[in-house]
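Peer 1: Here is a sequence together with a model predicted from it:
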Amino acid sequence: KELLSRILRKKHGEVILKNYRMNMAVKAGENYMSEMYRVHCDYTRPSDSIETLHSWTVIVKSMPLTEMRETLAEFDMFGYEVEMLTNVIPAYSKFTSTAFAAECFHAFEEPFKFIILEDLKLSNFTSTNRKNGLDYDHCKLLMEKLGKFHASSILYTAENEKKVKTKFESRLFHPNHDNKHMRTFFVNGYLALLSTISERPDIFSSNLVAKLQNVKESFVAKMADGYQKQIKVNVITHGDLWVTNIMFKYDEQTGKPIDVIFVDFPMAFYGSPGVDINCFLNSSLQSDVYREKCKDLIQIYYNGFHEVLNENGYKNIPTFEDISNEFKQKLFHGFVISVSLLPLASMEKAIEDTGEGKQLDAIWDTNEMSSFRQSTYSNVNYLNQLTVETRTFHLYPKLHPIVFLR
């Protein structure tokens, strides 16, 4: 209560916290790295002539000590997110007035890992329906802001190069870290996809099955390159940029999206911008947007990217061709996303919680995964996405070992 009182006073001046209560901020299964709670605070102001009860909310993001999360401690994901929210992203305000994330009020390591954040709903941001995919208006906003986000990180890195390269070195698939659970998650997704298309010759060609089988032996190594291999342009990535980690604000009159903001940064790392671009494009778009607007969206990304760097007088701004090459060189990461995050985004229903914060364990546990894969990878939403003829692998077939063919 004392901590909440301090936060309240910082935001609202001299106030008195009367009571508070908590409830889940997201549905079970919608957030796989943490538990999210909304804390409702009721307070009064001594300056009021008549005592009036005011209300305010904050978000508490916690990481319960389940078996899976203890394993993920190897990657210091909590530390990455705290660094992003308390030091890195606030520093971006030096380079642009664009808001990228919620304000972080407090972060704790012990006895439990949790973060107290601004409730973005108070600023009229809301989550979107993940299984429907985003239309072009949503995607334009996202890609422009992502470009500005990456550009800001380049400017920040120019002033803090040693810190960034040390702190944000990717631990995913790094030879010095245990990656068995991550490897299981992605490989199981690949095998589930292979099984699904093999059993549906009415939809997928034998040629596609053969192409997917050919990459079997090199899948893990190519997947690791997505996180570990740097090319020419390097930024601090979001690292997990898909529809569940994005919130939009809408015009009250037209209902059209007017702003977007990012949430959840435990996967942030220093690497290619092509990782974030491919992650978003391969997990969160409506199929017609992917088919018709993919190249346009990369140009919109670059416009935002160039704008921030140019306004800050940055020398040697990467060209559009540089960014396009980053995208193309990370196409295999796009394929990895298609066999891991896209099925989750396409699910009709989220995985139900067991009441003990087990969503992440259920997704990555081998026993749980068998039934989960059967229902998820045969989902009609997912199959419709896979049968789009002009996904990235078709747009750039010579640059990628996988070509999606009907």
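Peer 2: Received, thanks. Residues are numbered from 1 along each chain as shown.
Peer 1: Every contact and neighbour count from this point should use C-alpha atoms.
Peer 2: OK.
Peer 1: Now the helix or strand that Val220 is a member of: buried residues?
Peer 2: When elements are assigned from DSSP states H and E, Val220 belongs to helix 219-228. Within helix 219-228, the residues scored as buried using 16 or more other CA atoms under 10 Å are 219-220, 222-228.
Peer 1: on contacts alone, who are the packing partners of the one helix or strand Ala192 maps to?
Peer 2: According to DSSP H and E, Ala192 maps onto helix 180-198. On a contact count with 3 or more CA pairs under 8 Å, 6 or more residues apart in numbering; DSSP states H and E, helix 180-198 meets helix 206-214, helix 219-228, helix 359-364, helix 366-377.
Peer 1: Give the residue farthest from the middle of this structure.
Peer 2: For the chain, the largest distance from the centre (CA atoms, centre = their mean) belongs to Ser49, which lies 46.3 Å off.
Peer 1: Show the contacting residues for the closest residue to Leu120 other than its chain neighbours.
Peer 2: Take Leu120 and drop its neighbours on the chain: the residue closest to it by CA to CA, 6 or more residues apart in numbering is Ala102, 6.5 Å away. By CA atoms under 8 Å, 6 or more residues apart in numbering, the residues touching Ala102 are 85, 117-120, 261-263.
Peer 1: top of the residues you listed by neighbour count?
Peer 2: Leu85 (25 neighbours; other CA atoms under 10 Å).
Peer 1: Comparison target below:
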Amino acid sequence: MSKTVPDWLDKDFFTKVIRSYTNDEAAILVSFSIRSGSNAGENFASDLFRVTLNYSKTPRTSTAGGKNLFSRNIETISVIVKSLPVNEDVDIDNHRMFQNEMRMYGESLVDIDRIVRMAYGELKLFPSLIYQTTEPTAVIVLEDLSSYGFATVCAPDENLETTKMIFYRLAIFHAASFYLADNGADYTSFNYSVYHMPESIQESFFKHNLRIFKSLMLNNAWPEMNESKYVKRVDEMIEKCTERGKRVFSNSTSGFNCLNHGDFFMRNMLFRRAAVDGRICDVQFLDFQLSVYASPAVDIFMALYGSMTLENRLRYRNEMILFYYETFVDSLRRFGYVKEPPTLLDLHVELTRCGALGAQLCLCYLPYLLSEFDKVNSDVMFVVNGDTESSKKNLYLNENYVKVIKEEFKEFFYNGFI
């Protein structure tokens, strides 16, 4: 991300933002201040700024002592500005991802928010869009949730209620898109995922990681997994990981589909804690750049591995899937869906059909998710050289990851997911 504030983030631009936000063409921007809106390891595809805007709307006429008086009250709003850099080399994938997110905020999420509020009152699943434009570059302006006490949480909460909150909102989000698709919404153009990115990404993030995993197996990092039958399956994963990923991240004619977030990890969520006891009491979803119309298994697997501790996943996995399903069906009823909904068996069929994704998340993503993500240089994820290989090995040998892989690898093997 660029650290320099671009010249176009000026008074004229923010006047347009305020007038769009207030729906008042006479609103005046009084002042603004800009600061960086992201930390290391965040927002690979865009620049991010946090901006405080002081403004006044068209004055209202009032009478006092028989005289007409005009008053302008100064109001303040904090916003997040996401943009593609201007006059810099931005690859085609970043452009596509950013355009994907603009369509999500400008179209699909508007409809989802509308029916969710009709059914659930003031429940919000994501920040509101304030303004967006394509000039002088692609820009999205969102409400700044930190103003309402929301902040990042890097690691899964041991409190199962936090996980249930995530699955509850995910089920409502999925159900809303499922209902809207049944009523004419066309999400099929949301068909781009990390598995559809260039071969260089497949090589650096998936195949390179799997080769490192295999080398650690062969070097007895996990002696119980150093058997030829296990190594052979990992070789097969290396060969077929992109093909399998594309299949999962494509809409299915045999199962059922919904609009997935597509990158549903905790770094793409913001949480609010209760003032009384500090417990997490609310969550909203961010960063819809990789949203994809496909099996709900896409987001469910990401939630299982990205927002549950190992202990909770081993103990409550099926309970959480049932909770998701019951919320999904209840949401459809609230939205007015009158057909027979997918069954719980249908959902488990999807999770089995897409089970390779769970294995790939565990073998390729989880070492990063179990580390302090903001301290992992993006080069470690996407560059292949001696230094990054050493760093990746350390992530795989992290004691938290070792606990997971010892518990879950053979389960993947016996289920045919690797």
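Peer 2: Received the coordinates, thanks. All of these numbers come straight from a predicted model, not from anything done at the bench.
Peer 1: circling back: aligned to the residue nearest to Leu120 of the first structure, what sits in the second structure?
Peer 2: Aligned by TM-score structural alignment, Ala102 of the first structure pairs with Pro127 of the second structure.
Peer 1: go on, Ala151 of the first structure?
Peer 2: Ala151 of the first structure maps onto Ala175 in the second structure, by TM-score structural alignment.
Peer 1: What ranges does the first structure have for its strands?
Peer 2: Here the first structure has its strands, by DSSP state E, at 16-24, 35-44, 54-62, 104-108, 114-118, 125-126, 235-236, 246-250, 257-262, 270-271.
Peer 1: Format those strands as TSV; extra columns: distance to Asn310 of the first structure.
Peer 2: Below are the strands of the first structure laid out as TSV (distance: least, CA to CA, whole Å):
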stretch	distance to Asn310 of the first structure
strand 16-24	42
strand 35-44	38
strand 54-62	35
strand 104-108	29
strand 114-118	31
strand 125-126	29
strand 235-236	16
strand 246-250	26
strand 257-262	22
strand 270-271	21
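Peer 1: and Tyr156 of the first structure, which of these is closest to it?
Peer 2: Among the strands of the first structure, the nearest to Tyr156 of the first structure by CA to CA is strand 235-236 (9.2 Å).
Peer 1: which residues in the second structure does the closest one align to?
Peer 2: Using TM-score structural alignment, strand 235-236 of the first structure pairs with 258-259 in the second structure.
Peer 1: Mean per-residue distance, that stretch versus the first structure.
Peer 2: Taking mean CA distance after the TM-score superposition for the first structure, the mean distance separating stretch 258-259 of the second structure from the aligned residues in the first structure is 0.7 Å.
Peer 1: What about Gly163 of the second structure, how many residues nearby?
Peer 2: I think there's a mix-up here, since residue 163 of the second structure is Thr and not Gly. 22.
Peer 1: Please report the distance of it from Arg317 of the second structure.
Peer 2: 11 Å (CA to CA, to the nearest Å).
Peer 1: what's around the equivalent of Ser346 of the first structure over in the second structure, how many residues?
Peer 2: Using TM-score structural alignment as the criterion, Ser346 of the first structure maps onto Leu370 of the second structure. Leu370 of the second structure is flanked by 21 other residues according to other CA under 10 Å.
Peer 1: ok, and what's touching stretch 256-270 of the first structure?
Peer 2: Residues contacting stretch 256-270 of the first structure (CA under 8 Å, 6+ apart): 77-81, 84-85, 99-102, 125, 137-138, 141-142, 145, 164-165, 168-170, 234-240, 245-251.
Peer 1: PyMOL command for the buried members of those?
Peer 2: Command for PyMOL, covering only those of the contacts of stretch 256-270 of the first structure found buried under the criterion 16+ other CA under 10 Å:
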select buried, resi 77+78+79+80+81+84+85+99+100+101+102+125+138+141+142+145+164+165+168+169+170+234+235+236+237+238+239+240+245+246+247+248+249
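Peer 1: I'd like the list of the contacts of stretch 256-270 of the first structure that fall within helices, please.
Peer 2: 77-81, 137-138, 141-142, 145, 164-165 (DSSP state H).
Peer 1: Excluding covalently adjacent residues, which one is nearest to His138 of the first structure?
Peer 2: In space, His138 of the first structure is closest to Pro257, 6.2 Å off (CA to CA, 6+ apart).
Peer 1: With Ile77 of the second structure instead?
Peer 2: Leu53 (5.4 Å).
Peer 1: what sits against the counterpart of the one you found in the first structure?
Peer 2: Matched by TM-score structural alignment, Leu53 of the second structure corresponds to Cys41 in the first structure. Cys41 of the first structure makes contact with 17-21, 55-57, according to CA under 8 Å, 6+ apart.
Peer 1: Max pairwise distance over these: which two?
Peer 2: Once CA to CA is applied, the contacts of Cys41 of the first structure give Lys18 and Thr57 as the farthest pair, at 13.4 Å.
Peer 1: So which of these two has more stuff around it?
Peer 2: Thr57 (20 against 13).
Peer 1: How about the counterpart of the more buried one in the second structure, nearest residue that isn't a chain neighbour?
Peer 2: Aligning on TM-score structural alignment places Thr57 of the first structure opposite Ser78 in the second structure. Excluding its sequence neighbours, the residue lying closest to Ser78 of the second structure (CA to CA, 6+ apart) is Thr52, at 4.4 Å.
Peer 1: Likewise for Ser378 of the first structure?
Peer 2: Ser378 of the first structure's closest residue in space is Thr196 (CA to CA, 6+ apart), at 6.6 Å.
Peer 1: ok, the one you found touching Ser375?
Peer 2: No - applying CA atoms under 8 Å as the test, Thr196 of the first structure and Ser375 come out as separate, 10.6 Å apart.
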